[in-house]
Each structure stands twice: as C-alpha cells, then as structure tokens.
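[1] everything below, folded, please.
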Amino acid sequence: MLFALLCTDKPGGLQLRLDTRPDHLAYLDDLNARGILKIAGPFLGADGKPTGSLVIVKTETLEEAKAIAAADPYAKAGLFSNVEIKAYNWVFNNPEA
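    Coordinates of the predicted model:
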C-alpha cells in the first residue's frame, strides 16, 4: 500500500533543513535501496525555497508509514510543524502499473 507523507516545515526552518539535509538524503537513499521509497521532494514557497516535503512510501500498514515518518532526520531534528499521512493510489504514470 502507498502512503503520502505531507510534511510542513516550521516557520524559519530553512537553516535547520539545510543543516540536516545530508542525513535526510542518506535516509531516503536507504529507503530507496530497500524498495520502500517511491517519490520524494520538497514543497516550494513563492520565493522558491523549501517549505515542506512530500514523501511517498510503500508499506504494508499505516503504522509502518508513521514509523518511517518519525525516523526521518528532518522529523527527528524538529523541522516539521505538521506531518499528515494519507493512503495514496498512484493511478497515472505509475511504472509498476
């Protein structure tokens, strides 16, 4: 099952995001190598700077998706003001369909 992790950065979190980015990317690389990560990237504000993240993962349960979200270095560093997790159905341009 796919889950979308919709993560919103805290105001003024850009420097924390930049400082934590190498660990975050290593975490995503590991998820990708294990076949869990499907899509990831930042949301951008009007100024073109990151304001949050979209991460889509493939897990068996919502609880597993929650654990993945909580283990993200960005989340551990306190970057996010909110993380919403929703079941997701990838209909168009899904390479696995």
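
[2] C-alpha from now on. contacts and neighbour counts both.
    Will do.

[3] how about the host helix or strand of Ile39: buried residues?
    According to DSSP states H and E, Ile39 maps onto strand 37-44. The neighbour-count criterion (16 or more other Cα atoms under 10 Å) identifies Leu37, Lys38, Ala40, Pro42, Phe43 as the buried residues of strand 37-44.

[4] identify, from those residues, the entry nearest to Leu62.
    Sorting the buried residues of strand 37-44 by distance to Leu62 puts Leu37 at the head of the list, at 14.6 Å, by Cα to Cα.

[5] one more to line up against the first:
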Amino acid sequence: MLFALICKDRAGRLQVRLDTRPEHVAFLEGLNGEKKLAFAGPFLDTDGKPNGSLVVVEAPDLAAAEALSAADPYAKAGLFESVEIRQWNWTFNKPAAA
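    Have a look, this model is predicted:
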C-alpha cells in the first residue's frame, strides 16, 4: 500500500531543515534502496523556500508508515509542526517501474 506523508514545518525552522538535510536525504536514499520510497520532495512557500514535505512510501499498513515517518531525521529533529499520513492510490502517470 502507498501512504502519503504530508508534513508541515514549524515556523522559523528553516535552519533546522538545512542542517538536517544530509541525514534526511540519506534516509530517503535508504528507503529508495529498500523499494519503500515512491517519491518525495519539499513544499515551497511564496519565496520558493521549503516549508514542508511530501513523501510517498510503500508500507504494509498505517502502523508501518507511521514508523517510517517517525524515523525520518527531520521528524527526529523536531522540524515538523504536523504530519498527516493518508493511504494513497497512484492512479495516473505512474511509472511502469513503480
């Protein structure tokens, strides 16, 4: 099953995001290597600066998706104000390999 992790950054935490980014990227690369990552990227504010994240992961159930979300270095660093996890169905423009 696919789950969308919709993450909103806490206000004024851009430096936390920047400082933690290398660990976050390594975490996502690990998920990708385990075939658990569908896609990911930041939400941007009106100035083009990141202010949240969208991460879509493959997990057997909601509990496993929650565990993946909690393991993200951004979450561990306290970057997120909120994280909404929703089961998601990739219907259109899905790559053949996904």
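
[6] re the thing from before, chain center to the strand holding Ile39 of structure 1, what's the gap?
    With Cα atoms, centre = their mean, to the nearest Å as the basis, strand 37-44 of structure 1 stands 6 Å off its chain's centre.

[7] so which elements touch that strand?
    helix 14-33, strand 50-58 (3 or more Cα pairs under 8 Å, 6 or more residues apart in numbering; DSSP states H and E).

[8] same thing but 7 Å
    Contact partners of strand 37-44 of structure 1 among helices and strands, from 3 or more Cα pairs under 7 Å, 6 or more residues apart in numbering; DSSP states H and E: strand 50-58.

[9] ok, the closest residue to Asp9 of structure 1 other than its chain neighbours - how many residues close by?
    Once flanking residues are discounted, Asp9 of structure 1 sits nearest to Phe80: 4.3 Å by Cα to Cα, 6 or more residues apart in numbering. Neighbours of Phe80 of structure 1 under the rule other Cα atoms under 10 Å: 20.

[10] what residues are up against Phe80 of structure 1?
    Neighbour list for Phe80 of structure 1: Cys7, Thr8, Asp9, Lys10 [criterion: Cα atoms under 7 Å, 6 or more residues apart in numbering].
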